[in-house]
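S.K.: 3D, please:
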Amino acid sequence: MPFVNDVTGILMLGNKTNLDTVVPPGHLPRTLISHSFDQLWAHYQREPGATWLVKPTDADAGADVYLLRPGSSNNRVLLQSMTGNTGVTELLTKGGLRGFGNRYCALQEYHPHTDEKRVILAAGRPVAQQLHRLAPDEHRGNTAHRVHCAETALTADEQQLCERIGRRLARHGIRFAGIDLAHPYVFEVNLVNPGGLDERVALGLPDRSPDILQALLDQARRDFSRDAPGDFPDEVPSDHPGDDPGGLQ
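M.R.: Below is the predicted model of the structure:
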């Protein structure tokens, strides 16, 4: 049974732990993913003057995304909480619940920005995009958190970056995805719920659904007629010599 997005691709790429598989080097903020509070705290302390984000590796709509500002007494507590408060649990249970407390989270370098773009990829190419202007007192660019949405266009650099990511996703059977970016950085690649279709209509933006569906149908016909993953005959060489084309390790 063919799917728009390959199940294995969703399983392996549908969280923040494998973003570097599809996002080219230099376009991801510095990120450490761990379930160890000690490891995360040691990493944070190396640059106490920096601002960081901490967030779950597999959550949606900006849930539990916290800003760690320099000098805040909340920073240590948030990292403890986001990794399951294992120190407290082990103290109270003498290690009896070891293995149940640890949670993975991402500690990511924060790059201040006022605008993000949600870009919809279909069949490996950007087909729609909208501007998300963050609320003045927010660091999250999700529509659930009072962003102002508007129609927008991609710059030449953004277009090229999205096409590169689209080709990498296609190698893993992902034909429909959403990207959150503030160039040059990519913050999220959304595979399960890319959004941007009914949401655009609800916001009064042009309906791109017919273009997206047609692109997906055309690619599906090409893929399933030869019973192989999609290829892109017009793919160009990487603009970064030695750049890994992306693959699951």
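
S.K.: can we go C-alpha only for contacts and neighbour counts from here?
M.R.: Fine.

S.K.: what's next to the longest helix anywhere in the chain, contact-wise?
M.R.: Across the chain, the longest stretch assigned as helix under DSSP state H is helix 209-226. Helix 209-226 has contacts (Cα atoms under 8 Å, 6 or more residues apart in numbering) with Pro2, Val4, Ala122, Ala123, Val127, Arg175, Phe176, Leu197, Pro229, Gly230.

S.K.: in that helix, what's buried?
M.R.: Using 16 or more other Cα atoms under 10 Å as the test for burial, helix 209-226 gives Ser209, Ile212, Ala215, Leu216, Gln219, Ala220, Asp223.

S.K.: looking at this structure, which residue lies furthest from center?
M.R.: Lys94 (37.5 Å; Cα atoms, centre = their mean).

S.K.: could you list every residue that touches that residue?
M.R.: Neighbours of Lys94 in contact, by Cα under 8 Å, 6+ apart: none.

S.K.: before we move on, what about Leu40?
M.R.: Leu32, Ser34, Leu79, Leu107.

S.K.: From these, which land in helices?
M.R.: Reading helices off the contacts of Leu40 with DSSP H, I get Leu79.

S.K.: Please narrow the contacts of Leu40 to those residing in strands.
M.R.: Leu32, Ser34, Leu107 (DSSP state E).

S.K.: Could you dump those into TSV with distance to Tyr66 and neighbour count added?
M.R.: Formatted as TSV, the ones in strands among the contacts of Leu40 follow (distance: Cα to Cα, whole Å; neighbours: other Cα atoms under 10 Å):
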residue	distance to Tyr66	neighbour count
Leu32	15	16
Ser34	16	18
Leu107	10	26
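
S.K.: right, and out of these, which lies closest to Gly101?
M.R.: Ser34 (13.1 Å; Cα to Cα).

S.K.: And for the residue nearest to that closest one when sequence neighbours are not counted, the neighbour number?
M.R.: Among residues not flanking Ser34 along the chain, Tyr104 sits closest, at 5.3 Å (Cα to Cα, 6 or more residues apart in numbering). For Tyr104, the number of neighbouring residues by other Cα atoms under 10 Å comes to 18.

S.K.: before we move on, what about the one 10 residues further on?
M.R.: The local packing of Thr114 (other Cα under 10 Å) involves 15 other residues.

S.K.: Can you name the residues that contact the nearest residue to it once chain neighbours are set aside?
M.R.: In space, Thr114 comes closest to Leu134 once its chain neighbours are excluded; the distance is 5.5 Å by Cα to Cα, 6+ apart. By Cα under 8 Å, 6+ apart, the residues touching Leu134 are Thr114, Asp115, Glu116, Arg140, Gly141, Arg146, Val147, His148.

S.K.: Distance-wise, check the first one relative to His139.
M.R.: Read that as Thr114. The gap separating Thr114 from His139 is 8 Å, by Cα to Cα, to the nearest Å.

S.K.: one more to line up against the first:
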Amino acid sequence: MRLLILTNTLDCLGENDAPITNAFRRFGCEVILGELNAIAADDYRFFTRGVLVPQDGKPYHPGSAALGDRGTFFLDECQLIWVMNHPQDRVFCDVWQMLWLASQHTAFVNSIEGLMFLNPKHALGYVVPKENRAFSYISNDFSLLWERYRQSPDQCWVAKPPNSTGGQNVFLLPSNGPNVRAILQCLTGNAVAEYNYGDLGGFKAEYAVLQRFIPEVVQGEKRVIVVCGKAVAWHGRQGHPDDHRSNIALGGKLISVDLHSGEIELAELIGQKLMAHGINFVGIDMAYPYILELNLVNPGGLYDAKLASGVDHSDQVAKLVIAHFQNNWSS
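M.R.: The predicted model follows:
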């Protein structure tokens, strides 16, 4: 089987690019590492620049470069494609559109439709059972979110953009907080603070999520990697003492944890529901019994779980993905 992994850069492989490439090679697969933002078309056949990974080469590590002769590779000459990043903003629409067209002929580990429509925070209400998600409001109208906040004066909230990643612009809003009004104005585009004359300033509104704070988060979060509906790897994250966020990149502490049967059952329930929409690899953020976030595009966790526990689960990932698609192709 020939697998094409599409990533942002071939000069610095990510924490999924490296171990997943190594694992598929160990199973005898031909792996190409390709540039996501270089997708192009030759008479409507889609191709990209990339590297055919040497079968006998040294294992890759996160941060290493993809060694080998670089060339061009047609997507329809691969049996499976794995999108590992979001396209860059300037080419975002074009790349997603071309990848969707390519997906009509070639299998993708995570479907383009799923990556586009199920990755934002909007999708939690569709994928996660009501009893396992925090109550939320979503709007680009500052006055609506401000009124919802004021209706519950003793409630703590979290406010964030629906499409941000890595803990960016995630704010903890205490009850009767002095800066809440300004934060909600900022997250919704500061439209109320614009002095527009005859609409010369254009459309300013941006969407924000106002979500009830979950006290269980204080005890730490767990990131669970679910592959083809099976919980494969997990680790814990504890927030920095000076920050309510537990993202590793923002100072959160990586720890080894166990999952109890209820956590595994919930993670696999969500993974199986996502599979119905072509999503076969997902990172689920959990503070049981609540699901905090779904991470579909290049979710960290596989490499972090290895760092925390000393166990590399990448072979299990490759085995499940290969078996799933081979079953689909034979049926």
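
S.K.: Looking at the buried residues of helix 209-226 of structure 1, which two lie furthest apart in space?
M.R.: Maximum pairwise distance in the buried residues of helix 209-226 of structure 1, criterion Cα to Cα, is 20.8 Å, between Ser209 and Asp223.

S.K.: just the strands in structure 1 please.
M.R.: 31-34, 52-56, 66-68, 105-109, 115-122, 125-133, 148-151, 176-182, 185-190.

S.K.: what does the fourth one correspond to over in structure 2?
M.R.: Under TM-score structural alignment, strand 105-109 of structure 1 corresponds to residues 208-212 of structure 2.

S.K.: Residues in contact with the matching stretch: which ones?
M.R.: 134-140, 145, 155-162, 184, 187-188.

S.K.: if you set the cut-off to 6 Å instead, what comes out?
M.R.: 134-139, 157-162, 187-188 (Cα atoms under 6 Å, 6 or more residues apart in numbering).

S.K.: name the element Leu3 of structure 2 belongs to?
M.R.: In the assignment (DSSP states H and E), Leu3 of structure 2 maps to strand 2-7.

S.K.: Can you work out which other helices and strands pack against that strand?
M.R.: strand 30-35, strand 80-83 (3 or more Cα pairs under 6 Å, 6 or more residues apart in numbering; DSSP states H and E).

S.K.: Any idea which of those strands gets closest to Leu266 of structure 2?
M.R.: strand 80-83 (25.1 Å).

S.K.: That closest one: what's the following helix or strand?
M.R.: helix 92-102.

S.K.: so where is that next one in structure 1?
M.R.: By TM-score structural alignment, helix 92-102 of structure 2 lines up with nothing in structure 1.

S.K.: what comes up buried for that helix?
M.R.: In helix 92-102 of structure 2, counting by 16+ other Cα under 10 Å, buried: Val95, Trp96, Met98, Leu99, Trp100, Ala102.

S.K.: re the thing from before, what angle separates the longest helix of structure 1 from strand 115-122?
M.R.: 40 degrees (axes from the mean of the first three to the mean of the last three Cα atoms, to 10 degrees).

S.K.: What's the match for Val170 of structure 2 in structure 1?
M.R.: Aligned partner of Val170 of structure 2 by TM-score structural alignment: Val65.

S.K.: That match against Thr57, yeah?
M.R.: No: here Val65 of structure 1 lies out of contact with Thr57, judged by Cα atoms under 6 Å, at a distance of 10.2 Å.

S.K.: What lines up with Asp312 of structure 2 in structure 1?
M.R.: Looks like Asp312 of structure 2 aligns to Asp207 there (TM-score structural alignment).

S.K.: Contacts only, for the residue nearest the centre of structure 1.
M.R.: Nearest to the geometric centre of structure 1 sits Glu188, at 1.5 Å (Cα atoms, centre = their mean). Glu188 of structure 1 makes contact with Ile179, Asp180 under the criterion Cα under 6 Å, 6+ apart.

S.K.: Need the counterpart of it in structure 2.
M.R.: In structure 2, Glu188 of structure 1 lands on Glu293 (TM-score structural alignment).

S.K.: ok, now how distant is that match from Gly34 of structure 2?
M.R.: Distance from Glu293 of structure 2 to Gly34 of structure 2, by Cα to Cα: 28 Å.

S.K.: Can I get the helices and strands packed on strand 2-7 of structure 2 in CSV including distance to Gln272 of structure 2 and mean neighbour count?
M.R.: As requested, the helices and strands packed on strand 2-7 of structure 2 are exported to CSV (distance: least, Cα to Cα, whole Å; neighbours: other Cα atoms under 10 Å):
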stretch, distance to Gln272 of structure 2, mean neighbour count
strand 30-35, 27, 24
strand 80-83, 19, 23
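
S.K.: Just send the ones you listed back as JSON lines, with distance to Leu269 of structure 2 too.
M.R.: Output for the helices and strands packed on strand 2-7 of structure 2, formatted as JSON lines (distance: least, Cα to Cα, whole Å):
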{"stretch": "strand 30-35", "distance to Leu269 of structure 2": "30"}
{"stretch": "strand 80-83", "distance to Leu269 of structure 2": "23"}
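
S.K.: how close does the closest residue to Asn295 of structure 2 other than its chain neighbours get to Leu274 of structure 2?
M.R.: Excluding its sequence neighbours, the residue lying closest to Asn295 of structure 2 (Cα to Cα, 6+ apart) is Gly283, at 4.9 Å. According to Cα to Cα, Gly283 of structure 2 stands 12 Å off from Leu274 of structure 2.

S.K.: Among these two, which residue is more densely surrounded?
M.R.: A direct count of neighbours by other Cα under 10 Å for Gly283 of structure 2 and Leu274 places Gly283 higher, at 26 against 21.

S.K.: What's the match for the more buried one in structure 1?
M.R.: So, by TM-score structural alignment, Gly283 of structure 2 is matched to Gly178.

S.K.: tally of neighbours for Leu187 of structure 2?
M.R.: Other residues close to Leu187 of structure 2 by other Cα under 10 Å number 23.

S.K.: any idea how far Thr83 of structure 1 is from His139 of structure 1?
M.R.: 21 Å.

S.K.: Also Ser36 of structure 1?
M.R.: In terms of Cα to Cα, Ser36 of structure 1 sits 25 Å off from His139 of structure 1.

S.K.: again, but for Val77 of structure 1
M.R.: 19 Å.

S.K.: check contacts around the nearest residue to Ala107 of structure 2 once chain neighbours are set aside.
M.R.: The shortest distance from Ala107 of structure 2 to any non-neighbouring residue, by Cα to Cα, 6+ apart, is to Leu80 (5.0 Å). Contacts of Leu80 of structure 2 were listed using Cα under 6 Å, 6+ apart, and they are Leu3, Ala107, Phe108.
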